[in-house]
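A.B. asks: Fold the following, please.
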Amino acid sequence: MTTTPASSVADYIDTHREAFLEDLRTLVHAETPSTDKPLLDAGLDVVRAVVVGLLGEPSAEARHDGGSYGDVLDLRWEGRDAEGTMVPAADAGDAVLVVCHYDTVWPAGTIETWPLSVDGDWLTGPGVLDMKFGIVQTAWAVKALRELGIGHPPVRMLLTGDEEIGSVAGRPHIEAAARESALTLVTEPSAAGNPKDRRKGMVFADLRVTGRQAHAGLEPEKGASAVHALAALISEVVALESAEHGTTVTVGTFHGGTGRNVVAGAAEALVDVRVTMPEEQERVVAELQALRLPEPYAADERLTLEVDVDANRPPMNPGPETAPLLERVVEIGRGLGRELQPTAVGGASDANFVSALGLPVLDGLGAVGEGPHAVHEHILLSGIAPQTALLAGILADAVK
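C.D. replies: Take a look at the predicted model:
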């Protein structure tokens, strides 16, 4: 990919920015909370209409039932040569897979008080950064390549609806599709325009203690406080941190009991652990599973501890299959007049799954912005064309 074609894509997107923004508005206003199945189903229909409206009917398509989670939509298009002629894939492994999630953390009704709106260079709205932009960006990148006569390989879009809550339904489809593809791209938000080359792995732990209720004033000795027992355990959980290895532990919520004057009969804490290395994930999982209530609570038969551990995502670190691709991305960026610096971040994405399989994956190719999951979530209008051109350059560079 040379400077001229890349610049042409950026110019094309600038010229069509209003149409790009209208597509983005359509997706942002189609609310898709991760836990609202009816809205997810309706929202995925909207996503499909926008993407197919830009790229035409796919050559192959499958919609996988997500059960109580969002469905997974798998769309495929043939490659194109420089003359715009469709080039059928020699085999499925020629395709470049682009993974996007359409679910967001924002509850139904958010759009009524926070519609997509412009404030200077900011375009703000629920889910615009994480990651409705990445869906629109992908379709417009392919559209631009076609209309500019720049060849691209077969493209496969996988749209998942439960990334924000662990990718329970999405993960097997992501892993299967990645195994069948030459390269996986993930258009999650960028790191200030830079791709993300390292992500921490995640471990979730739900700690629940059941005790016995009693009146706090009349007969406290007849109770066994679940809150006291669980609170005594928290220091052991936090001690699993390792600054040396980049392992962090956060007790995100702690709640229990029914009233000030009641010995608590139940308590729960939800724990988030982030790790940089597989061996650290294994250590943390083993130690969480081995947790026991400390004395004197362990000796009280009225108190029971339940620990549910989910090693949700493995850490993502660039291996020999991905490192050369990152170097190519930096070169493509230079063709756009940019000096990109692949960046490590603490958050996880669906790219973690692909990396753990030892397959090539590039992540953080989406919007430039800030505030994912926060009320100041926004993208920069000035980043739309450069990021879409970068993605288009990567696609064009993948032509065999």
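
A.B. asks: switch to C-alpha atoms for all contacts and neighbour counts from now on
C.D. replies: Noted.

A.B. asks: Check the gap between residue 182 and residue 86 for me.
C.D. replies: Distance, residue 182 to residue 86, using Cα to Cα, to the nearest Å: 18 Å.

A.B. asks: Apologies, that question was intended for residue 396.
C.D. replies: 14 Å.

A.B. asks: Quick one: list the elements packing against the helix or strand hosting residue 143.
C.D. replies: Counting by DSSP states H and E, the element that carries residue 143 is helix 133-147. Packing contacts for helix 133-147, counted by 3 or more Cα pairs under 8 Å, 6 or more residues apart in numbering; DSSP states H and E, involve helix 3-15, helix 17-29, helix 37-55, strand 96-101, helix 384-397.

A.B. asks: and of the ones you listed, who's closest to residue 63?
C.D. replies: The minimum distance between residue 63 and the helices and strands packed on helix 133-147 falls on helix 37-55, with 9.9 Å, by Cα to Cα.

A.B. asks: The closest one versus helix 17-29: what angle between them?
C.D. replies: Angle, helix 37-55 to helix 17-29, by axes from the mean of the first three to the mean of the last three Cα atoms, to 10 degrees: 160 degrees.

A.B. asks: Give the next helix or strand downstream of helix 37-55.
C.D. replies: According to DSSP H and E, the helix or strand after helix 37-55 is strand 60-64.

A.B. asks: Next, the structure of the following sequence, for comparison with the previous one:
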Amino acid sequence: MLADLEELVVCESFSADLDAVARSAQVVASMGARYLGMEPERIVVDGVTHLRWTFGAPRVLLLGHHDTVWPMGSLHTRPWSVTDGIARGPGVFDMKAGLVQMFHALASLPSLEGVCVLVTGDEEVGSDTSRALIEETARKCVATFVLEASADGGALKTGRKGTSAYELVVHGKAAHSGLEPEKGVNAAIEAAHLTLCLNEVAMDVNAGTSESWCTTVTPTVVTAGSATNTVPAQATVSVDVRVPTLAAQAHVDAALHALRTTVPGARLEVRGGPNRPPLEETSSAGLFRRAAALAQRQGLQPLASASVGGASDGNFTAGLGCPTLDGLGAVGGGAHADHEHVIVSEMLPRTRLLAALVAEVLR
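C.D. replies: The predicted model follows:
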């Protein structure tokens, strides 16, 4: 398993480099064919390479991705290594170890009839080219297992916030800021008002909810103006939204579209909207109970569950109503960070747990 993990990690797969993603897809395809006994279907959408293996009529979907956030050349500063039982390297935790565990788990089963494996190439950048493929596949299945890395301490991810992304674009009017500023319409001032309004939107949707699992409405990138001596004619506020429920997602969407300008003459354009629906705990509860019982039977430590703010492709499958359990991949930490790592001793137990879980649901 470590040799396989090294093979994946040393093939860099930065999402923005489509040639690198294609090379990575070839490595993943070869590894999958070796363990599953069949070449995958290669699906290229807008230059992004996705892989799918289907065995009979699909009932159980195993979902992962092979792209990473690490720019090409990251191996030079973060080389593959295994020291004192810890594996390191770009993408090792998110989520190449999960792919290795998945292939080995499936290879241990007597039959793969009813299994579908989908490994996408653009999860880290929003799954724009793979969302339709994910949803098409999940509609046929009774369960989805997501091989994303576990939460802290190895907890499975039973809840994920949904995501929305917006741009509030303010259209004003330029004027010389020294000679005749009064003839301009200052888009920057209006953007400032709107930024403050976002906190009110969050407070409104969170009324009566738990602070630890609340909706967040976060202004991120704010830009305005074209020159230091010109009244800004345009300003943009990027907004990151994380929601625990579909109702909260709809509430925020309506609130942002209801925003009004306060600077006379300014016009507001709201772009964007919901991206991933939330993975609500009701979608994962039954599968988590099964996983916990199997872990107990296998003599593993009691399984923990966690709800997390980050989204995954499991949000899409849960949003369709397909029961979804996430975080079944590597145990470790440091996703997207310099200390990204995998605890090697946990790889085999998690592989056996996944195999048992797939087999039970197929039965």
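
A.B. asks: about what we covered before: so residue 396 and residue 86 of the first structure - more neighbours on which side?
C.D. replies: Regarding residue 396 of the first structure and residue 86, a neighbour count based on other Cα atoms under 10 Å identifies residue 396 as having more, with 21 against 17.

A.B. asks: from what I can see the more buried one touches residue 150, true?
C.D. replies: Yes. With contact defined as Cα atoms under 8 Å, residue 396 of the first structure reaches residue 150; the gap is 7.0 Å.

A.B. asks: which position in the first structure aligns with residue 346 of the second structure?
C.D. replies: Residue correspondence, TM-score structural alignment: residue 346 of the second structure in this structure matches residue 383 in the first structure.

A.B. asks: leaving aside the residues next to it on the chain, what's closest to its match?
C.D. replies: Ranked by Cα to Cα, 6 or more residues apart in numbering and with sequence neighbours excluded, the top spatial neighbour of residue 383 of the first structure is residue 368, at 5.6 Å.

A.B. asks: Give the aligned equivalent of that neighbour in the second structure.
C.D. replies: Under the alignment (TM-score structural alignment), residue 368 of the first structure pairs with residue 331 in the second structure.

A.B. asks: Quick one: the strands in the stretch 201-350 of the second structure, in order.
C.D. replies: Secondary structure of the stretch 201-350 of the second structure, counting by DSSP state E, counting those that start in this stretch: strands at 216-224, 234-243, 267-276, 305-308, 324-325, 332-333, 341-343.

A.B. asks: can you put those in TSV and add mean neighbour count and distance to residue 134 of the second structure?
C.D. replies: TSV is the format used below for the strands of the stretch 201-350 of the second structure (neighbours: other Cα atoms under 10 Å; distance: least, Cα to Cα, whole Å):
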stretch	mean neighbour count	distance to residue 134 of the second structure
strand 216-224	17	26
strand 234-243	23	21
strand 267-276	18	12
strand 305-308	18	21
strand 324-325	30	13
strand 332-333	24	26
strand 341-343	24	27
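
A.B. asks: List the contacts of residue 225 of the second structure.
C.D. replies: Contact partners of residue 225 of the second structure, counting by Cα atoms under 8 Å, 6 or more residues apart in numbering, are 187, 188, 231, 232, 233, 234, 235.

A.B. asks: Compare the residues you listed and tell me which is most surrounded.
C.D. replies: Using other Cα under 10 Å as the neighbour test, the contacts of residue 225 of the second structure are led by residue 187, with 30 neighbours.

A.B. asks: For it, give its distance to residue 268 of the second structure.
C.D. replies: Applying Cα to Cα, one obtains 9 Å for the distance of residue 187 of the second structure from residue 268 of the second structure.

A.B. asks: any shared contact partners between the two?
C.D. replies: 170, 171.

A.B. asks: How many residues are close by residue 80 of the second structure?
C.D. replies: 18.

A.B. asks: about what we covered before: which one of the helices and strands packed on helix 133-147 of the first structure lies closest to residue 283 of the first structure?
C.D. replies: Nearest to residue 283 of the first structure among these is strand 96-101 (29.9 Å), distances taken as Cα to Cα.

A.B. asks: by how many degrees do that closest one and helix 384-397 diverge?
C.D. replies: If you take the same axes, to 10 degrees, strand 96-101 of the first structure sits at 140 degrees to helix 384-397.

A.B. asks: how about strand 96-101 of the first structure, which residues of the second structure does it hit?
C.D. replies: Residues 60-65 of the second structure are where strand 96-101 of the first structure lands, counting by TM-score structural alignment.

A.B. asks: what sits against residue 281 of the first structure?
C.D. replies: 201, 202, 203, 275, 311, 314.

A.B. asks: Next: residue 254 of the first structure.
C.D. replies: 267, 268, 269, 270.

A.B. asks: how far away is residue 45 of the first structure from residue 24 of the first structure?
C.D. replies: Distance check for residue 45 of the first structure against residue 24 of the first structure: by Cα to Cα, it reads 15 Å.

A.B. asks: and these two? which has more neighbours close in?
C.D. replies: When neighbours are counted by other Cα under 10 Å, residue 45 of the first structure and residue 24 differ, and residue 24 comes out ahead with 22 against 13.
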